[in-house]
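Q: pasting a predicted model and its sequence here:
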Amino acid sequence: MNEGARPPAAIAASALTGGHFRYYDFVMAAFVAIILLSNVLGAGKVAQVWLPGIGYWPFGAGILFFPVSYVIGDVLTEVYGYARARRVIWAGTGAVLFMAVMAWVVVALPPAPSWGNQGAYETIFGQVPRIVFASVCAFWAGEFVNSYVLARMKLLTRGRMLWARTIGSTIAGQGVDSLIFYPLAFLYAVGWTTDLVIQVLFTQWALKVAWEVVLTPVTYVVIGFLKRREGVDVYDEGTDFTPFATRV
């Protein structure tokens, strides 16, 4: 698309077929990278933070970076439309599934006698099937809810109040994500009481939404930059919102 100082042209998503976007591939790559790293490094660890007047409060370590994927999801839907965001969500889902299979195969390979790190490797990269299943389901459902709500709100607000769209879609998407992931992954698991699951679930949801609020100025800057550079402002008029497709 054209690059320049002219404001982006409002265009219906159904009229936007083909074409090449300058930054779309980079945004997709960033999204998939964050999803993979968050699942490897943060999903299963419970950390804690000291809150004045409350004491130590547990939270999932993945909260530090995983919410950035929702910011990128907002950028994708707002700039490129629901259909192109849908392709990225499916790409992320496929990448997470491949990561799980690769981790299972590599961990299962018999180690060489001279290599003494198998135990540590299993601790870090060993994938519990239950957690993988919960992670994939929660990611898939949460991201699609986030993208759908944002696209619908853009039509209802006629492109105004971006802050309300990004925060509102995150409240819905992250709520679905947390409600699916923590019960599926940890309810009745060793070391996880029901109270702890509920506590971490709502803490995660609140912190993810708070992250979205904090990062709103950054979201504005990125979306404004991409719209100017790509030269379009996509509205999902006439879009088929089914998640079970990859066409644009």
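A: Okay, I see it.
Q: all contacts plus neighbour counts: C-alpha atoms, from now on.
A: Noted.
Q: so what's the residue nearest the centre of the chain closest to, chain neighbours aside?
A: Centroid check for the chain by Cα atoms, centre = their mean gives Ser69 as the closest residue, at 3.6 Å. In space, and not counting its chain neighbours, Ser69 is closest to Phe31: 5.7 Å by Cα to Cα, 6 or more residues apart in numbering.
Q: ok, structure two:
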Amino acid sequence: MEFSNKGQKLFLILTAVFVANAILAELIGVKIFALEDTLGVAPFNWNLFGQTGSLSFTAGTLLWPIVFVMTDVINEYFGRRGVRMISWLAVFLIIYAFAFAFAAIALAPAGWWVTVGEKQGVPDMQAAFAQIFGQGLWTIAGSVTAFLIGQLVDVGIFHWIRKRTGGKHIWLRATGSTVISQAFDSLIVLYIAFVIGPQKWSISLWLAVASVNYIYKVCAAIALTPLIYLLRRLLDSWLGKPLSDELKSKAAAA
């Protein structure tokens, strides 16, 4: 792909933000948090598929809305090829990050470091480090598979809607692509990581947690739609109308 200097800069910036957030989301996604307890309110006592209690989310959901916005902006200016390239790059770097996390776990810890966190309630720093960063292969496989499938579905739906609306209604293609792609993402990652994986979640627990995470992602996508319009306006102004129109035209035709 040949871009002007500003086009190249934009692609580089979007790639950096996208990949950084994707990797961070994968690393912190091992934590499951309770929404009501985090907010300091009484549990809603929801009942989904027989599961009750506080609403449970993976911590990675905090960052995925940013990934959604970046995906839609990249789609808008660089098309399918741009999104696919960045998605494959993100997958490679996620695997790369986990590979070095496992390598770090395998390093022999300094004796004094193992107990340095005792006063903070962490008696064994090596065990804590291994538990947090040593996500099982099932979790890694689930995350990478779900991420890649979700991105490929997202870009396909985005351009399908774009062609049928003639480039209008960015809110429709941005939200529509997220609504469908994140159904795949939310179900796949938890199924591979926690149902097939060693924790052996029940189907009801899988569906309950996946549903809550999916609803959150959809709501976040809708809430962030104005941000996509704002970013588009700012980028159009920065790029200049001729270059902006050229990039969008190439993206739509790709």
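A: Structure received. Keep in mind that what you see is a predicted model, and the values were worked out from it rather than measured.
Q: still on that earlier bit, so the residue nearest to the centre of structure 1 touches Ala29, yeah?
A: No. Using Cα atoms under 8 Å, Ser69 of structure 1 is not in contact with Ala29; the gap is 11.0 Å.
Q: residue in structure 2 matching the residue nearest to the centre of structure 1?
A: Matched to structure 2 by TM-score structural alignment, Ser69 of structure 1 sits across from Val67.
Q: which part of structure 2 lines up with the helix of greatest length in structure 1?
A: With secondary structure taken from DSSP state H, structure 1 has its longest helix at helix 129-157. Aligned by TM-score structural alignment, helix 129-157 of structure 1 falls on residues 137-165 of structure 2.
Q: Leu36 of structure 1 versus Ala185 of structure 1, what's the distance?
A: Distance of Ala185 of structure 1 to Leu36 of structure 1, given as Cα to Cα, to the nearest Å: 17 Å.
Q: same drill for the two, tell me which one is more crowded.
A: Ala185 (22 against 18; other Cα atoms under 10 Å).
Q: ok, that one touching Ala134?
A: Yes. Here Ala185 of structure 1 lies in contact with Ala134, judged by Cα under 8 Å, at a distance of 5.3 Å.
Q: quick one: the helices in structure 2, in order.
A: 5-28, 35-39, 64-106, 111-114, 125-133, 137-165, 170-190, 203-223, 225-239, 241-253.
Q: would you mark the buried spots in the second one?
A: In this case it means helix 35-39 of structure 2. Leu35, Glu36 (16 or more other Cα atoms under 10 Å).
Q: Gly18 of structure 1: neighbouring residues, count only.
A: The burial count for Gly18 of structure 1: 7, using other Cα under 10 Å.
Q: what separation do you get for the closest residue to Val69 of structure 2 other than its chain neighbours and Ala59 of structure 2?
A: Residue nearest to Val69 of structure 2 in three dimensions, not counting chain neighbours: Ile228, with 6.4 Å by Cα to Cα, 6+ apart. Distance, Ile228 of structure 2 to Ala59 of structure 2, by Cα to Cα: 23 Å.
Q: same thing with Phe102 of structure 2?
A: For Phe102 of structure 2 relative to Ala59 of structure 2 (Cα to Cα), the value is 21 Å.
Q: these two: which has the busier surroundings?
A: Ala59 (19 against 15).
Q: is it true that that one touches Glu26?
A: No. If you go by Cα under 8 Å, Ala59 of structure 2 and Glu26 don't touch, sitting 9.1 Å apart.
Q: what's Ile34 of structure 1 aligned with over in structure 2?
A: In structure 2, Ile34 of structure 1 lands on Asn21 (TM-score structural alignment).
Q: pretty sure that match contacts Val69?
A: No. The criterion here is Cα under 8 Å, and Asn21 of structure 2 misses it with Val69 at 11.2 Å.
Q: what is the burial count for the closest residue to Arg152 of structure 1 other than its chain neighbours?
A: In space, and not counting its chain neighbours, Arg152 of structure 1 is closest to Asp236: 7.6 Å by Cα to Cα, 6+ apart. With neighbours defined by other Cα under 10 Å, the count for Asp236 of structure 1 comes to 24.
Q: repeat for Lys9 of structure 2
A: There are 12 residues near Lys9 of structure 2, going by other Cα under 10 Å.
Q: over to Gly111 of structure 2?
A: 9.
Q: measure it to Val195 of structure 2 for me?
A: Gly111 of structure 2 is 37 Å from Val195 of structure 2, by Cα to Cα.
Q: got it, and Asn213 of structure 2?
A: Counting by Cα to Cα, the gap from Asn213 of structure 2 to Val195 of structure 2 is 16 Å.
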